[in-house]
Every structure is written in C-alpha cells, then in structure tokens.
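Colleague: Provided below for reference: sequence and predicted model.
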Amino acid sequence: MIALGCDHGGYELMQEVIKHLEERGLEYKNFGCYSTESVDYPVYGQAAAKAVASGECDKGIIICGTGIGISISANKIKGIRAALCHDCFSAQATREHNDANMLAMGARVIGPGLALKIVDIFLDTPFSNDERHVRRIGMIE
C-alpha cells in the first residue's frame, strides 16, 4: 500500500500519479489534498508519513510545488526517510543506498512524463542491504 499526500501545488501531478498507480494495479491510500484550493502542505505530508511510519503503508509519494516543504515536513516524523527526487538516478540511488520510504517531487519542477518514470524507479528499486548502507541508515535513525 502506498500513502499519497499533496498540497494544492501538487494536486494535478498527483492525479497523474494516481492514474498511473491504478494502471499498474497498485493499491494506495490518498491522504489529500483533494483540489487546487490553497492548503497547508505539512498537514498532508505528515498524514502520509505517519501512515508509512506506522506500517499502515509500505511507501509514500508526496508532492507540493517544489517538493521541498512537503519533504521537510514528512522527515519530521520518526522513521521517515523522504527523498526529494527530480531525476531517475536520484530515485534509484535513494532506494538502493538510503532505503528511502517516501518519494517527494515538485510539480512546478518536473512534468508528468518524468515524474511517472521516477515513481516507477522508486517503487521498483530494492534496497541494496549493503553493510555500509545499513550502518549509515542506523546512524540517521
């Protein structure tokens, strides 16, 4: 199960992500927002992050205008490793090296074509389990 959260700036891109997840047959839980009306991103980023941290959801995808605010907000929740990714290499590396459990993106930074590729890479790339990466994640925690 994938936790989803966005603000008004990320709403339209999130609709593309939802359609893509449905096409892939992946289950998700949408924590909002539900329109382009102005809202506060911490509410939705942290709601999705709490679902991941509690184990209710396995991973999360969060989107705001830049991806910065919503990723900072999600990372305030213990156990969350939200990575802001605007390219495919970063999405792959953060899963392999950091075992990131949430993907953050900025809807005003990237378009839907690239965003959906990043989503796929993030969701499909396993953590490497290399000792050095496990050690470093332990240091973060």
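Modeller: Received it, and whenever you're ready, just let me know what you need. Numbering: from 1, shown residues only.
Colleague: C-alpha only now, for contacts and for neighbours.
Modeller: Will do.
Colleague: and Gly60, helix, strand or coil?
Modeller: strand (DSSP: H, G, I helix; E, B strand; the rest coil).
Colleague: does it really touch Leu103, like I thought?
Modeller: Yes: with contact defined as Cα atoms under 8 Å, Gly60 counts as touching Leu103 (6.2 Å).
Colleague: and those two? Which one has more around it.
Modeller: Taking neighbours as other Cα atoms under 10 Å, Gly60 and Leu103 compare with Gly60 leading, 30 against 26.
Colleague: ok, that one to Ile118 distance?
Modeller: Applying Cα to Cα, to the nearest Å, the value for Gly60 to Ile118 is 13 Å.
Colleague: try this one side by side with the last:
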Amino acid sequence: MKIAIGSDHAGFELKNRLVDYLSKKGIEIIDVGTNSTESVDYPDYAKEVGKFVVNKDADFGILICGTGIGMSIAANKIKGIRAALCMIPEMGKLARNHNNANILVLPGRLIGFELATWIVEEFLNADFEGGRHERRINKIAELEE
C-alpha cells in the first residue's frame, strides 16, 4: 500500500508521527510536506496529495490541518477526490464503507496521536461496500461535471 500524506503547520507534528507509525507497518509513504511549524497555506498540500491519489500514484491520501475543515474543503475541489474529515474511528470506517473516501482528513489540533492512529487503521482496513452506496458515489461524481 502507498499513501500520500501532507499537512499544514498545525498538522506538522501529527503528520510526522503518522509517517513514522505507517512506515514501521511497511506502508510506503509519499510525504509532500510541510516540513516545519512555519505558517503555510493548506490548499497547496491538499492539491499535492490529491494529485497523487487521482493519478493513482498513491492508493490513499491523508491530510492534516488544525481542524481538518480547510483541508477537506480544498481537497474536495479536486475532481475524483472524496475527502472525509474523521474525528472518531467509526467515521474512518464508514467513510470507506459508504462513501468510498480516498483521502482521510484529520484535525491535528483536536485529536491526539493514539486516536489518530485508530482512525487511520479503521479507514485503511475498511472496504467500499458498493450496492446502494454506489449510486450515491456516482451522483457525487456527476456534481463534478
């Protein structure tokens, strides 16, 4: 599995911890930055991670900013991206099961590392259920046209 990950300054510390955690699990990581706590613009990182996912150079993406809201808004502007802001593990699981989310967004200022890893695990271990959810995903795709 290959994951593209990016954050702004508010998500920098959590991003680095998740990169280490996922790498130790044998997951290939594409870290697009940021590389410090110096202020940066989150849409730049949403765009980079989104490109890797849309071009299928990464299986999934993870984005982190202070609340996760900005990253979610920015990433969902990219055609083909279904970014889901998740704050509890069940949201991570259902984002994949029902919404076929391809980018997980985390709120770096609102959750700790242990909760973040639990959400990531649920997201990565879940599968899209298809069925009735498929037509809804197709309707989302139609909105992009």
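Modeller: Ah, there it is. Predicted model only: the values in this text are computed from it and were never measured.
Colleague: now check the second structure for the residue matching Gly113 of the first structure.
Modeller: When the second structure is aligned by TM-score structural alignment, Gly113 of the first structure is paired with Glu114.
Colleague: specify the next element, helix or strand, located C-terminal of the helix or strand containing that match.
Modeller: Secondary structure assigned from DSSP states H and E places Glu114 of the second structure in helix 113-125. The first helix or strand that comes after helix 113-125 of the second structure along the chain, using DSSP H and E, is helix 132-143.
Colleague: what does that next one contact?
Modeller: Contact partners of helix 132-143 of the second structure, identified using Cα atoms under 8 Å, 6 or more residues apart in numbering, comprise 79-80, 98-100.
Colleague: just those now: which is nearest Asn55 of the second structure?
Modeller: Nearest to Asn55 of the second structure among the contacts of helix 132-143 of the second structure is Gly80, at 9.5 Å by Cα to Cα.
Colleague: that closest one matches what in the first structure?
Modeller: Going residue by residue (TM-score structural alignment), Gly80 of the second structure aligns to Gly79.
Colleague: would you confirm that that match contacts Lys50?
Modeller: No: when contacts are counted by Cα under 8 Å, Gly79 of the first structure is not listed as touching Lys50 (9.1 Å).
Colleague: between those two, who's got more neighbours?
Modeller: Lys50 (21 against 17).
Colleague: show me what the strand or helix carrying that one is packed against.
Modeller: Element membership for Lys50 of the first structure, per DSSP H and E: helix 41-54. Counting contacts by 3 or more Cα pairs under 8 Å, 6 or more residues apart in numbering; DSSP states H and E, helix 41-54 of the first structure packs against strand 2-6, strand 59-64, helix 68-74.
Colleague: Asn75 of the first structure: what's it in contact with?
Modeller: Contacts of Asn75 of the first structure were listed using Cα under 8 Å, 6+ apart, and they are 49, 81-82.
Colleague: sounds good, over and out.
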